[in-house]
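Undergrad: Sharing a model that was predicted from the sequence below.
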Amino acid sequence: MKPIIVTGTDTGIGKTIVSAGLAQALGATYWKPVQSGLEEETDSEIVARLSGRPVLAEAVRLKLPASPHISAEAEGARIDHASLRLPKAEGALVVEGAGGLMVPLDDETTFLDLFARWGAPVVLVARTALGTINHSLLSLSALRARGVPVAGVIFSGAAAPRVEQTIVDMGRVAHLGRLGHLDPLTPETLRTGFEDIDMAAIRATMEAA
């Protein structure tokens, strides 16, 4: 079974919550290759808390909460993207990117380059708010141009049926469900929220990739 990669149309749209839900639902291990920002709870810590699943150590940990290439520069370092390889895990593996597809690892390399090299299927997390059609279709186009397999889109936010349908129709992609606002956000409410996510389609993509 191939890993499943979680990316988004932007930062702060719920990728980490979706990653935690996927790890929980798949009984998977989670890995965040690059973490920028260490002062607050990290994405790995959030996923561990919400999913109860094993979490692998990040390959790169940077203090400054900024684009990874800028965070690395602030520490006088450079990210060796060539060394970022998918780790071996027992069972399924959920991998979370940083920000969107075009977030740089250095001045020449983006997360999209990394995903294309890995060849694992991607779940795109997209807002339902204004502007999401443009961001989502651009992201899907970029993934396809690089030959990255797309499992589908998980929407984040309040229901917007017309917007969601436009994205899946024009983007020629599967609608994997929508995760609404969870309050409180707990392992239990996350599990309930994921009852609306098409896990069968995600598993099938991971097995077929």
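TA: Looks like it arrived, so ask away.

Undergrad: Only C-alpha atoms from now on, for both contacts and neighbour counts.
TA: Fine.

Undergrad: I'd like the distance between the residue of the chain most remote from its centre and Lys63.
TA: Within the chain, Gly76 marks the point farthest from the mean C-alpha position, 27.4 Å out by CA atoms, centre = their mean. Noted for Gly76: a distance of 12 Å to Lys63, by CA to CA, to the nearest Å.

Undergrad: Where does the residue farthest from the centre of the chain sit: helix, strand or coil?
TA: Judged by DSSP: H, G, I helix; E, B strand; the rest coil, the three-state class of Gly76 is coil.

Undergrad: Check which helices and strands the host helix or strand of Asp113 sits against.
TA: According to DSSP states H and E, Asp113 maps onto helix 111-118. The contact analysis (3 or more CA pairs under 8 Å, 6 or more residues apart in numbering; DSSP states H and E) places helix 111-118 against strand 93-100.

Undergrad: Tell me how many other residues surround the closest residue to Asp10 other than its chain neighbours.
TA: In space, and not counting its chain neighbours, Asp10 is closest to Gly100: 4.8 Å by CA to CA, 6 or more residues apart in numbering. Here the count is done by other CA atoms under 10 Å, and Gly100 has 23 residues near it.

Undergrad: let's bring in a second one:
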Amino acid sequence: MNIKSLKVVVCGTDTDVGKTVVSSLLVQGLSGVYWKPIQSGLEGGGDTNRVCELLTLPKERWIPEKYKFKAAVSPHWAAEQEHIIIKPNLLKVPLVNQSLIIETAGGVMVPLTRQYLQIDLLKEWMLPIIIVARSGLGTLNHTLLSIEALTKRKIPILGLIINGPLHKDNPKTLEQFGGVPVIAQLPKLASLSASSLAKEWLKQDIRNRLEQLLETTNR
């Protein structure tokens, strides 16, 4: 797999860790297609709407959600409140001719139904995962548990993107104990915009970093 055809899943270690911001960073930097298959919580139009507005994405650069629920709760419960059952067999990876960035609803162990976890879907897809982790207190436990769950199921992890104020030790510690490389550290941006994300993409040479990791993975 090369970077022009990279299909990657963006998972968070917790709620509000910055998955949508990181997904926007990747979609813009790779000129890719964005897809969030399941959206829980429609205030503000949901994450697809946020990414499209932030990046001014044309219609061919995003794919509509398969499921959209009003309640900002776990997908299985949000679906139940609307008398819907999420059918994992309908969540097939779309065929696109460019990079595809898939943003999950929450973390790897979030239930999609009462019998099926999100990590079960990730196991079926077997696409490389980028884990988004917060930079500060609590990230070590949450991130290492996420890495352990994915590794146990032999789901490939491309790397971590750490979101928030720069931390002196956590990135090093996560690499040490998790055995997963840090792709980038996205600091708190004074203003979130397509321009500010583009600056970080170039400043941290994220494209080159991803190419290096893909080359290592393909060996």
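TA: Thanks, I have the structure now. Only a predicted model underlies this, so the values are computations on that prediction, with no experimental measurement involved.

Undergrad: Could you quantify their similarity as a TM-score?
TA: For this chain pair, the superposition-based TM-score is 0.94 by TM-score structural alignment, normalised by the length of structure 1; 209 aligned residues with a CA RMSD of 1.5 Å.

Undergrad: circling back: could you find the counterpart of the residue nearest to Asp10 of structure 1 in structure 2?
TA: Mapped onto structure 2 by TM-score structural alignment, Gly100 of structure 1 lines up with Gly107.

Undergrad: and its match, what does it touch?
TA: Counting by CA atoms under 8 Å, 6 or more residues apart in numbering, Gly107 of structure 2 touches Cys11, Gly12, Thr13, Asp14, Thr15, Gln118, Ser146.

Undergrad: Closest to Gly46 of structure 2 out of those?
TA: Thr15 (14.4 Å; CA to CA).

Undergrad: Just tell me what that closest one corresponds to in structure 1.
TA: Thr15 of structure 2 maps onto Thr11 in structure 1, by TM-score structural alignment.

Undergrad: circling back: would you mind listing the two of the contacts of Gly107 of structure 2 that lie farthest apart?
TA: Checking these with CA to CA, the most distant pair is Thr15 and Gln118, at 14.6 Å.

Undergrad: out of the two, which sits in the more crowded spot?
TA: Neighbour count, other CA under 10 Å: between Thr15 of structure 2 and Gln118, Gln118 has more, with 19 against 12.

Undergrad: my read: the more buried one touches Glu124, true?
TA: No: in this structure, Gln118 of structure 2 is not within contact of Glu124 by CA atoms under 8 Å, at 10.0 Å.

Undergrad: I'd like to know how far Leu137 of structure 2 sits from Lys172 of structure 2.
TA: 14 Å.

Undergrad: what do you get for Pro128 of structure 2?
TA: 21 Å.

Undergrad: For the two, work out which one has more neighbours and name it.
TA: Pro128 (19 against 13).

Undergrad: counterpart of Lys36 of structure 2 in structure 1?
TA: Matched by TM-score structural alignment, Lys36 of structure 2 corresponds to Lys32 in structure 1.

Undergrad: what's around that match, how many residues?
TA: 25.

Undergrad: That'll do, ta.
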